[in-house]
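Q: Dropping the sequence and predicted coords here.
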Amino acid sequence: MSVNFFRNSRLTAGVISLILSSGLAVAEPQHGIAMYGDPELPPDFVSLPYVNIDAPKGGVIAAGEVGSFDSLNPYIQKGRVPWQLRFLGVESLMGRNWDEPFSLYGLLAESIEVGPNREWVEFTLRDEARFSDGSPVTVEDVMWSYETLGTKGHGRYRGLWGKIGSMEQTGPNKVKFTFNVEDRELALIVGMRPILKKAQWEGVDFETSRLDQVPITSSPYVVDDYEAGRFVTLKRNPDYWGNDLPYRRGTMNFDEIRMEFFGDETALFEAFKGGLLNTNREFNVEKWETQYGFPAIGAGEVVKSEIPHARPSGIIGLAMNTRKDLFADWRVRDAMTHAFNFEYINEILTGSKQPRITSYFSNSVLGMQDGPATGKVKELLEPFKDDLLPGALEGYALPVSDGSERNRKNLRKALALMEEAGYTVQDGVMKDGDGNPFTFEILMRKGNSEHERIADTFVQALKRMSIDATINTIDSAQYKERTLEYDFDMTFYWRGVSLSPGNEQYNYWGSNGVETPGTRNWMGVNSPAVDAMINEILTAQSREDFVSATRALDRVLTSGRYVIPFYTYTNGRLAHAKELSYPERIPVYGDWITWQSDVWWWEDK
């Protein structure tokens, strides 16, 4: 099946226009909001630009996941939850258009107003908004949801609560949030929080609910059936309140969404080949080209679709925990990066067909540029020059090997870096000055054979440096527990980033995550420059300043040598039943988050 990437979303710049009345700046209700400039879709838009408004309703989409689950409440810290429930099973005040870097449009809220500098935001709820049990969505539900998530919910929700100075009901259907910090993104972030039904949780401990309490929301889909650790089925609510909303036209087309869980990727792939699943996302290009020739594809019952995108690469690789003394020294981390023979690994796993991630925001306009920092980027980084690692200002590039298994040149460099950090080979073992061996554990989650092969090849390379590294593969429950507490030396790490990075960057690599458990700062990044660049991103008044701040952040993170990068995915690859269809128009984010479940449909062919 072919696709056309019609255009990149235009990246507009500017600020929200103010309406002047009697010499005073007065806000007025708007149908949407953009991080910079105005939202692209007009007030009378018919639908999102990448949907088929005539898509038929019906059919089942069945996808597989590696792992297990013991909870259906994705809004609390405890338990393992199917990740899709955080997106499919809930609605927020505003909804995102994935064909723009960061713009929101009315969903539960019919309008949004902001202060002159976005120091406050006010939403007006729709009269017709309903939970799945038919009860109305009220301001009381909204306010309860924000306070509960901000104080008892998952860590991802708590940062916002601390930046809300006040929350008040300002009318029958109006709720206003006033912020206590300067942060232009907060007006948008507030619009994206889950809205739950307050009455459901009266007399119930929200924080400890697992399978016994499925959150009641206003989503088009509700949990219909499940078996702990094996499957979850969502059914489309026939009485869904928002079918006629412009934001919802052409979306949520399947009658049923089914998620099946497997112990490893091999079992999942066999289930797909056998027809238990009707869609499968493939990340390995060599496997895509060599193992997707089974009978159903030959008969045309299953088709292969490649989905382009223009989003940043994010970071995928082996994260080194700098909280541990072993990896606190950047020269050790640099040595590990040199010892990791990417070119050889890429050849044996993908036939050298997948490009390497070169920075956290590579493959986008937000990525750091080659060579020394210049202009605004240099200006932002100069105050921190005494603390920055080599390469941040001068320019940094990952080491490149000759592609052979021995990787001699880079291993020599790695040994020299280890010696600079105080380690030498003594009696055939890498040791520090006190004779303590340099040894560490690579923590892996059971089920991903490709990542285990990468780790194993890396371990073999380290043996040539007289370093003893061991791979410890554990189940998903143990893995989650240990990574929440940062109880590892090195582990696999995957963090996607968007075309509009913002407050989530603090959770990913802000210094608060060094001590606070449960953040995504697994590496323990503790850099004043990183915190300052994130603040610059959040307070930028123009698109140009925003891009410069992100490029500066990218330089600090990449030159920090915190993660040894793998390869990136410039296309999404989906094999699926021929009846599963999608529009020709692909959003700028491509196959992202819930694009497949949101806009695809079933059509008999």
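A: Good, I have the coordinates. Numbers count the residues shown, from 1 in each chain.

Q: Please make it C-alpha for all contacts and neighbour counts, starting now.
A: Will do.

Q: How much space separates the residue nearest the centre of the chain from residue 294?
A: Residue closest to the mean C-alpha point of the chain, counted by CA atoms, centre = their mean, is residue 496 at 3.9 Å. Shown here: residue 496 relative to residue 294, a distance of 31 Å by CA to CA, to the nearest Å.

Q: ok, structure two:
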Amino acid sequence: MGLDFFPRVRSLISGISLILAAGFASAESAHGIAMYGDPALPPDFVSLPYANPDAPKGGRIVFGNVGSFDSLNPFIRKGNPPWQLRFWGYESLMGRSWDEPFTLYGLLAESVRTAPDRSWVEFTLRPEARFSDGSPVTVEDVIWSYETLGTKGQLRYRTLWTQIKTIEQTGPRSLRISFKTDNRELALIAGLRPILKKAQWEGRDFTASGLETIPIGTGAYVVSDFEPGRHVTLKRNPDYWGRNLPFRRGTQNFDEMRIEFFGDETALFEAFKAGQLSVFREFNAERWQTQYDFPAVQRGDIVLSEIPHKRPSGMTGLVMNTRRAPFDDWRVREALILAFNFEYINETVTGGAQPRITSYFSNSELGMRHGPARGRVRELLEPFAGSLPPGALEGYELPKGDGTARNRRNLRKAVKLLREAGWTVQDGVLRNAEGRPLRFTILLRQSAGEMETAVDIYAQALERLGIEVTVEKVDEAQYAAREAVYDFDMTTFRRDLSLSPGTEQRLYWGSAGATESGSRNLMGMNSPAAEAMIDAMLAATSHEDFVSAVRALDRVLTAGRYVIPIWQYDVGRIAHVRQLHYPERLPIYGDRIGFLPDVWWYEE
């Protein structure tokens, strides 16, 4: 590939010499690594740009979760641990800056080195890196963690392991990982695997651990107390090894962090109003405007903060399981989208204050553009023209209602599509040629909240079409079990997407998930076009090619009509006690992982 950069008149020896020189330069150790270009922060940076390096240490913060927990091991498939644990108590070789689309800086590793084509990556551990019990982090621990998580851990960790050709120690504190596939992102993903202590698990079954064994990590916080299903408390380790790192300066400021568990969102909100919790995230714009005038807010004891962001909208809504008829027919899916009276439902639930999600990567440069596909996006999609869903090349937009409760125009369009798909009304019931009625179940969590209201309105519209709908509510454990084996017709869906989509897209939309249980491909899509767009995205060597591939993928997903999109969360809304503070300089990802509680602090 490098020879293409040299005129043919140059000698072969001269060309090879230049290539080797460039290779050695690219392979020099560095303090960070970016997906494209160079890290924004220099080697001698003082702190992350959105952290306050002078933030005081101390204080306590209390969060609330809906549901329960029966495990304190966030790395295995068994059990239901508090989702925060893997972020608060564990670290990886590199740490992510949430002010750049995808850039990592040294954390457990003091430096990173990679091949020019990123076919391998090498990390050198910091000599001072320690587990929370004071023992040093070794190369042996790192290699064991990669293999164990890659073969026995959560599915999110297994994909990388299948793409590793070799992982070997190259020095007293260094190791090299070589990859099987041409995927430039792998060098970065490899830096983000949590590192656990090998010796802790000798003679123990890693996959069976729950409340009895808490994995030892290297993070600043350790579990100090818990009551199954009720609460978990973590305290900052006074001997935390990385407290003086520039990457950690101004972060991890609380002495104690506690998670309380509640049966539903209503109970959680009432607990916050009663002063039992320190923070509450509000996702409904209308409630933010109408239900936050209680006495603590009026006194100034509770502060209402809005956190803007520049990340993609992601996708939130109701997903249809295409593994089951009639959802395997795009015309039926489009009809069900038409029947969802978004404008009326949005006005009822959020006061119309939150705009609709228009595509998976909307609100960012990665989102598909209106109208027909053009330029490089079209070039990527055209080889799959015969299998693409209608609208992927020509342009697709979600239907818009007239804002009234009846939504007659869209329902008429839905009836026409259903008729084309072989479904007609017979004695008030929608049936196919065999006389089988169109009926399905919408699966909801017990704590569905505003989604339950939306579904109730939606069900009434479906009944007017002659479709019989059953709404089934189950607890968190049952929901997780059924979701894992795709035991649903239609259910709630939320997929957060970043400014740096990568290998995880295979887990979300890859064809393997159409049949394998436990993936995040809930809709069961099996699209060669989507697979090819993911390949193009991962192989891109320029930002422009990367953006084109993601926009093309966005078209395939959106025109596939797998999800009925609802409203987007265009700003983070956090109600918190007045003693909690955050920096004025906000990261581009806004209120997401790496913001609260990472860069907040407690101060009277």
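A: The structure has been received and is ready for your questions. Owing to the predicted nature of the structure, the values given are computational and were not obtained by experimental measurement.

Q: could you pull out the helices for the stretch 51-200 of structure 2?
A: Under the criterion DSSP state H, counting those that start in this stretch, helices of the stretch 51-200 of structure 2 are mapped to 85-88, 139-152, 155-162, 186-189.

Q: Just name the most buried of the ones you listed.
A: Highest mean neighbour count among those (mean count of other CA atoms under 10 Å): helix 186-189, with a mean of 22.

Q: and that helix, how far out from the chain's middle?
A: 17 Å (CA atoms, centre = their mean, to the nearest Å).

Q: quick one: contacts of it?
A: 33, 34, 35, 104, 114, 118, 119, 120, 121, 160, 179, 503 (CA atoms under 8 Å, 6 or more residues apart in numbering).

Q: between the residues you listed, which is closest to residue 370 of structure 2?
A: residue 503 (26.2 Å; CA to CA).

Q: can you tell me which residues contact the closest one?
A: By CA under 8 Å, 6+ apart, the neighbours of residue 503 of structure 2 are 185, 186, 534, 538.

Q: And the residues you listed, which is closest to residue 128 of structure 2?
A: The shortest approach to residue 128 of structure 2 among the contacts of residue 503 of structure 2 belongs to residue 186, at 26.2 Å (CA to CA).

Q: Roughly how far does residue 584 of structure 1 sit from residue 50 of structure 1?
A: Separation of residue 584 of structure 1 from residue 50 of structure 1 (CA to CA): 8 Å.

Q: Looking at those two, which one has more neighbours?
A: Remark: of residue 584 of structure 1 and residue 50, residue 50 carries more neighbours, 20 against 14, as counted by other CA atoms under 10 Å.

Q: show me what contacts that one?
A: Contacts for residue 50 of structure 1 (CA under 8 Å, 6+ apart) come out as 99, 583, 584, 585, 586, 587.

Q: one more time with 10 Å, if that's ok
A: When contacts are counted by CA atoms under 10 Å, 6 or more residues apart in numbering, residue 50 of structure 1 touches 97-99, 250-251, 582-588, 595, 599.

Q: Now intersect those residues with the strands, please.
A: Among the contacts of residue 50 of structure 1, none falls in strands (DSSP state E).

Q: I'd like to know which of these are buried.
A: Among the contacts of residue 50 of structure 1, those buried by neighbour count (16 or more other CA atoms under 10 Å) are 97-99, 250-251, 582-583, 585-588, 595, 599.

Q: Now intersect these with the helices, please.
A: Those of these mapping onto helices are 595, 599, per DSSP state H.

Q: Counting neighbours, what do you get for residue 542 of structure 1?
A: 16.

Q: Would you quantify the distance from it to residue 184 of structure 1?
A: For residue 542 of structure 1, the distance to residue 184 of structure 1 equals 11 Å [CA to CA].
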